[in-house]
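S.K.: need coordinates for the below:
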Amino acid sequence: MTTPTIKDISGRRIIDSRGLWTLEVELRLSNGSRAWASVPQGKSVGSYEAVCVDERDALRALESVIDPAVRGFRAGDQQEFDERLIALDGTTRKERLGANTTLALSWAYARASAISQGRHLWEYLADLADTDPDFPQLYANLINGGLHAPNDLDIQEYLVIPRERDPEKATDIVLKMYHALREVLVAQKGACGGLVGDEGGFGPDFRDNLEPLQFFSLVAREVGVEQSVSFGLDIAANSLFMEEDELNHLIDEACDTYPVNYLEDPFREDAFEAFAALTQRRGGQARIAGDDLTTTNLERMKRAHKERSINTMIVKPNQIGTVTETLEAIEHARAYGWQVIVSHRSGETTDDAIADLAFAVGADGIKLGAPARGERTAKYNRLLLLARQFRKKD
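M.R.: Predicted coordinates for the structure are as follows:
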């Protein structure tokens, strides 16, 4: 059977969950298969992330640079396709074409290749990565702060983490927490208690940075899931004006008072030594995760590994710009003995590829926001569908 080839690509502007323009790409194959992909955008962006360009520049690059260079390229060779995109860009951080452009194309190519082979996206990705699919823990951001909500919280994300890995059971726990939390917040803080931030979590004002954890504990007891969940914090320290000793005090108080076992970006993006000290001190009980520290970038990862800065890494495909480079980062993280957590961005679309990715590589977790707003629920619903498909496959 003849391997299909790329017939053409096209792009268009769409709006993301924050009401900003972003990019969607359609890729068509010679056998009639077609696939779409759209890309998210972050608000708290690490300095070492690949560069995203204006979507109008991305569309011009698609038409004038990329389309002529990839027409006729065969489907199913993800690494070579992505390497061609990287070569066309010719910069270390995708400054010419933009990581948003290359990632949208890379995902669309992966989807079209999977469709042409009669496979699910997760099957295609698992084959590329040579991994055993498994369902990740859910990291649900139920209270938003920092740059993600117009409130007085310094910490960016307050996460509920069900211990259960079955997507339906875990989602049920998140839903119980979410709805009960809304009732309690509205009852105690008035109508503003139901306001939501960028990732669907609640975003009213709080007394201090630890009060959200107090509400989590209250609600977990109320709905009977106290033994079934732990809590996490994405401190996003790049966005804070706090010294390391202040941050350490805040972390100690949170971990000693509440069942907090996940700490993401507890210090600024170049504070490798501070990360390492925290990992040595609390890494036996908590996942110390790098996001702005590592930016899904092999060079940053190598330094973090050398300095023993973290035991967990956030994976955001748009930080690096292609499926192949994302899978390479995951492979290296595993080799370093780190846990891997695939993550959405604050400015999301309804594209659900990260759910397939997290399942395909057997990620330890997936950050997907609250179970509200369509761009967040798309990821929950994709995991629920994968669970049903996988059970039938067995």
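S.K.: going forward, measure contacts between C-alpha atoms and count neighbours the same way
M.R.: Noted.
S.K.: can you give me the strands in this protein?
M.R.: Here the chain has its strands, by DSSP state E, at 6-15, 21-29, 34-38, 137-144, 157-162, 229-234, 260-264, 287-290, 312-315, 339-343, 365-367.
S.K.: nearest to residue 71 among these would be which one?
M.R.: The closest of these to residue 71 is strand 6-15. By CA to CA, the value is 5.2 Å.
S.K.: so which elements touch that closest one?
M.R.: Counting contacts by 3 or more CA pairs under 8 Å, 6 or more residues apart in numbering; DSSP states H and E, strand 6-15 packs against strand 21-29, helix 55-61, helix 67-70.
S.K.: so of the ones you listed, which one's packed in deepest?
M.R.: Mean neighbour count (mean count of other CA atoms under 10 Å) peaks for strand 21-29 among these, with a mean of 23.
S.K.: that one vs strand 34-38, what angle?
M.R.: Here strand 21-29 points in a direction 160 degrees away from that of strand 34-38 (axes from the mean of the first three to the mean of the last three CA atoms, to 10 degrees).
S.K.: and the angle from strand 21-29 to strand 6-15?
M.R.: 160 degrees.
S.K.: got a list of contacts for strand 21-29?
M.R.: Outside strand 21-29, the residues that touch it by CA atoms under 8 Å, 6 or more residues apart in numbering are 4-16, 34-41, 55, 58, 75, 100-101, 104-105, 108-109, 112.
S.K.: give the buried subset of those as a PyMOL selection command.
M.R.: Buried subset of the contacts of strand 21-29, written as a PyMOL selection, criterion 16 or more other CA atoms under 10 Å:
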select buried, resi 4+5+6+7+8+9+11+13+15+16+34+35+36+37+38+39+40+41+55+58+75+100+101+104+105+108+109+112
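S.K.: for comparison, sequence B:
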Amino acid sequence: MPKIIDFKSRVVVNSRGEKTPEAEVYVTGGVGRYSAPSGASRGAFEAPVFPAGGLGEAMKILVQDVRPKLIGYEYSTQEEIDGFIRRLDGTPNFSKIGGAAAVSISIAAAEAAAKNMGIPLYQWLSGKEKISKLPLPLGNVVGGGKHSLGRASDIQEFLAVPLNAKSFVEAVFSLLSLHKRLGELLADRDDFFVGGKNDEGAWSCSLVEDDILTLINSAVDFVRAQTGIRMGLGIDMAASSLWNPNLKLYVYERSNVLRSRDEQIEHVLSLIKNFDLIYVEDPLNEQDFQGFTEITRKTPKTLICGDDLYVTSISRLMLGTSEGAGNAVIIKPNQVGDLWGCKQAVELARERGFKVVVSHRSGETPDPHLAHIAIGFEAEMIKAGIAGGERVTKLNELIRVEEELGSLARLASIWN
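M.R.: Sure thing, here's the model as predicted:
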């Protein structure tokens, strides 16, 4: 049983140059380390990133209050260590120490326990002796919204997922080919394109959304001709960022368009039909469960995924899944503050027939742990980006795990 013999914390930086907490948990037989990522487009119902006093207050609490209580603590499950941290915090949503500090402890403690037991992190998280399912990579190829500056699209992410790759490494390499080809096409078609990338390593361009999707389809056809890999297209609309509650309209500032709720639903349905989208994330604002249900019912061959709608919250999932609000859910550990909360959300989503997509944040860190979280939770897909060091650490870790699993490894499917 792991016993914590020391705990350290420090301030480091994420990929966006923002300060973030890092935790180190020392147990007999190993040490776990994790630095918390941060999102630019955050749901209103996520755990607060920091306590009221900010990062400085969080670090003070970690040193003065948390460290003395952690040292000497023994735990045999993730539920035990996360429950202990929740009791130390004493609030329903980690508002005392902040979600960033809480998730850094949770994941560092998980890694430390896995090292103590001599097993991979994903095995500790799954609780299973053998696991072979690897997630499909869902890659962000063009970006806009809060992840980009300037003339970029109002839609936050334009995505692609390989559908018939024989291995994870083949899937990743096909996405890299798509990303490269798309950059070449953008350089030819967009007069303002200078090779810029956004927070998540996706291309930033000044084209309108229909032209972007048309160009991505051209790049997909090129990659398929070269490799035989078929791609499915998707978008993350991050519609809560577009929604103006005072006007009660979706405001597309960069394209100078206003849409009512009904017009937004029709716009989403039109994009799905015209571009054969297999994945749409957050098509409506984070309170519109009924609208999600309507879109899901009308598009049975498309994954309608909730991120800001669900924020990895079991209570919101209980509400939304009972109404059929979507058929897939984003899982982000820092939204809820610990791994046990994530696991509860995953289990409920599976019970209700939802697909699971484990996701990075726009302000990421170089830690590879998200790969193990996706495997341990047996996610159908992982959103980890395609380009950028903090993104490829996750993809490279999955490539290594696939190699270790050998003939046992199999790619997940997004269809039943």
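S.K.: related to what we said a few turns ago, in TSV, list the strands of structure 1 along with distance to residue 188 of structure 1.
M.R.: As requested, the strands of structure 1 are exported to TSV (distance: least, CA to CA, whole Å):
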stretch	distance to residue 188 of structure 1
strand 6-15	35
strand 21-29	37
strand 34-38	39
strand 137-144	15
strand 157-162	19
strand 229-234	21
strand 260-264	24
strand 287-290	32
strand 312-315	34
strand 339-343	31
strand 365-367	28
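S.K.: where do the helices of the stretch 51-200 of structure 2 begin and end?
M.R.: Secondary structure of the stretch 51-200 of structure 2 (DSSP state H, counting those that start in this stretch): helices at 54-61, 67-70, 78-89, 99-117, 121-126, 168-189.
S.K.: looking at these, which is closest to residue 207 of structure 2?
M.R.: helix 168-189 (8.7 Å).
S.K.: show me what that closest one is packed up against.
M.R.: Under the contact definition 3+ CA pairs under 8 Å, 6+ apart, helix 168-189 of structure 2 sits against strand 136-137, strand 139-143, strand 157-162, helix 209-227, helix 389-405.
S.K.: reformat the helices and strands packed on strand 6-15 of structure 1 as TSV; add distance to residue 152 of structure 1.
M.R.: Converted to TSV, the helices and strands packed on strand 6-15 of structure 1 look like this (distance: least, CA to CA, whole Å):
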stretch	distance to residue 152 of structure 1
strand 21-29	28
helix 55-61	32
helix 67-70	47
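S.K.: please identify the most buried of the helices of the stretch 51-200 of structure 2.
M.R.: The most buried stretch of these, if neighbours are counted by mean count of other CA under 10 Å, is helix 99-117, with a mean of 27.
S.K.: where in structure 1 does that one fall?
M.R.: Counting by TM-score structural alignment, helix 99-117 of structure 2 lines up with residues 99-117 of structure 1.
S.K.: where in structure 1 does stretch 276-289 of structure 2 fall?
M.R.: Mapped onto structure 1 using TM-score structural alignment, stretch 276-289 of structure 2 spans residues 259-272.
S.K.: still on that earlier bit, could you point out which of the helices and strands packed on strand 6-15 of structure 1 sits nearest residue 167 of structure 1?
M.R.: Set against residue 167 of structure 1 and scored by CA to CA, the helices and strands packed on strand 6-15 of structure 1 come closest in strand 21-29, at 27.8 Å.
S.K.: as CSV, the helices and strands packed on helix 168-189 of structure 2 with distance to residue 83 of structure 2 and mean neighbour count would be great.
M.R.: Listed next are those as CSV, based on distance: least, CA to CA, whole Å; neighbours: other CA atoms under 10 Å:
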stretch, distance to residue 83 of structure 2, mean neighbour count
strand 136-137, 31, 27
strand 139-143, 34, 28
strand 157-162, 35, 26
helix 209-227, 44, 17
helix 389-405, 27, 19
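S.K.: let me have these in CSV, extended by distance to residue 267 of structure 2.
M.R.: Shown next, in CSV, are these (distance: least, CA to CA, whole Å):
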stretch, distance to residue 267 of structure 2
strand 136-137, 27
strand 139-143, 19
strand 157-162, 16
helix 209-227, 11
helix 389-405, 31
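S.K.: for residue 331 of structure 2, find the nearest of those.
M.R.: strand 136-137 (14.4 Å).
S.K.: chain center to the closest one: distance?
M.R.: Its chain's average C-alpha position is 12 Å from that of strand 136-137 of structure 2, according to CA atoms, centre = their mean, to the nearest Å.
S.K.: tell me how many other residues surround the residue mapped onto residue 300 of structure 1 from structure 2.
M.R.: In structure 2, the residue paired with residue 300 of structure 1 is residue 316, using TM-score structural alignment. Counted with other CA atoms under 10 Å, residues neighbouring residue 316 of structure 2 total 16.
S.K.: nearest residue to residue 316 of structure 2 other than its sequence neighbours?
M.R.: Distances taken as CA to CA, 6 or more residues apart in numbering place residue 310 nearest to residue 316 of structure 2, at 5.5 Å, with adjacent residues excluded.
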